[in-house]
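> Give me coordinates for this.
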Amino acid sequence: MIKVMALMKRKDGMSFEDFRKWILEDHVAFARNLPGLRKYTSNVLRAENADAPFDGVSEMYFDDEAAMAAAFGTEVGKAAGGDAAAHCSNRFRMVCDEKQQF
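Predicted coordinates for the structure are as follows:
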């Protein structure tokens, strides 16, 4: 299984409260319909921090890179990417191998 971490900074002019609602509630609707997604987690700063390079991180789990590519290539995947682009000034996607240490 692989994990995709999307590190996101809210769009300029967007309030932290609006970003928090978007990442924890609104954007989740896309994840619910993404084919092949095994697990999804939303993470957001507990409080606004102007110095933080990112405001939130989503974690998406897929069986493998082929499943990830297939999911992101669907209409739902493209719509999710468009939704993120509309709400973020900066996004960085990390495809990772997760190793639980304890």
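> Every contact and neighbour count from this point should use C-alpha atoms.
Fine.
> Spit out the contact partners of the closest residue to F19 other than its chain neighbours.
Nearest in space to F19, with sequence neighbours left out and distances taken as Cα to Cα, 6 or more residues apart in numbering, is R10 at 6.2 Å. Listed by Cα atoms under 8 Å, 6 or more residues apart in numbering, the contact set of R10 reads F16, F19, F54, D55, H87, C88, S89, N90.
> how about a cut-off of 10 Å?
16, 18-20, 22-23, 53-56, 84-91 (Cα atoms under 10 Å, 6 or more residues apart in numbering).
> Just the buried subset of those residues, please.
16, 19-20, 22-23, 54-56, 84, 87-88, 90-91 (16 or more other Cα atoms under 10 Å).
> can you tell me which residues contact L7?
43-44, 53-59, 88, 90-94.
> Another sequence for comparison is provided below:
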Amino acid sequence: MVTFVNLLVRSDDLDHEAFLERWQGDHIELAKRLPGLERYATSVPTSPEYASYDGIVQLQFPDHETLSDAFDSEIGQEVQEDAATFIDMDESETLIVDETVHLNDADTESDDDR
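Model prediction:
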């Protein structure tokens, strides 16, 4: 599993709320169509006025080739063009990471099972 992590900074012309409306509305619906995408998660800071980023997106793919192919696809190009309309791409950070799960609560016994 490979994860594309993007630490998002909004465009200067948007306040945080307008950014969230744009990002978590039409853009998510577009990005969910990326070929090979297996998991899509977003996180929003609880105190955005104190945060360096306006949000975090995590897109998971089965491998690096599938991730690369997704962003090279026609829909991948659309996603990137759309993102550039509300995200400051120069200020945002991107990481491609391999995930290691150290605890998955769903895999552990609940107190009721003991």
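> In strands, which of the contacts of L7 of the first structure fall?
When DSSP state E is applied, these are split such that N43, V44, G56, V57, S58, E59, C88, N90, R91, F92, R93, M94 fall in strands.
> is it possible to export the buried ones among the contacts of R10 of the first structure to TSV including distance to T74 of the first structure?
Shown next, in TSV, are those (distance: Cα to Cα, whole Å):
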residue	distance to T74 of the first structure
F16	30
F19	25
R20	26
W22	22
I23	21
F54	27
D55	27
G56	24
A84	15
H87	20
C88	21
N90	23
R91	20
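> with those in mind, which one is nearest to R32 of the first structure?
The closest of these to R32 of the first structure turns out to be I23 (Cα to Cα; 13.2 Å).
> Touching, that closest one and A80? I think so.
No. Look at I23 of the first structure against A80 with Cα atoms under 10 Å: they stay out of range, at 11.6 Å.
> Need the overlap of contacts for these two.
Taking Cα under 10 Å, 6+ apart as the criterion, I23 of the first structure and A80 both touch A29.
> Can you show me the strands along the first structure?
Counting by DSSP E, the strands of the first structure are 2-10, 39-44, 56-62, 88-96.
> Throw these into JSON lines and include distance to E75 of the first structure, thanks.
Output for these, formatted as JSON lines (distance: least, Cα to Cα, whole Å):
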{"stretch": "strand 2-10", "distance to E75 of the first structure": "19"}
{"stretch": "strand 39-44", "distance to E75 of the first structure": "18"}
{"stretch": "strand 56-62", "distance to E75 of the first structure": "17"}
{"stretch": "strand 88-96", "distance to E75 of the first structure": "19"}
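> So which of those is nearest G73 of the first structure?
strand 56-62 (13.8 Å).
> which other residues reach the closest one?
With contact meaning Cα under 10 Å, 6+ apart, strand 56-62 of the first structure is reached by 1-10, 19-20, 23-24, 27-28, 31, 35-46, 67-69, 71, 91-96, 98.
> hmm, 6 Å instead?
1-8, 37-44, 68 (Cα atoms under 6 Å, 6 or more residues apart in numbering).
> filter the residues you listed to the buried ones?
Neighbour-count burial (16+ other Cα under 10 Å) is assigned, among the contacts of strand 56-62 of the first structure, to I2, K3, V4, M5, A6, L7, M8, L37, Y40, S42, V44, M68.
> Now do H102 of the second structure against N6 of the second structure, distance only.
Distance, H102 of the second structure to N6 of the second structure, using Cα to Cα, to the nearest Å: 22 Å.
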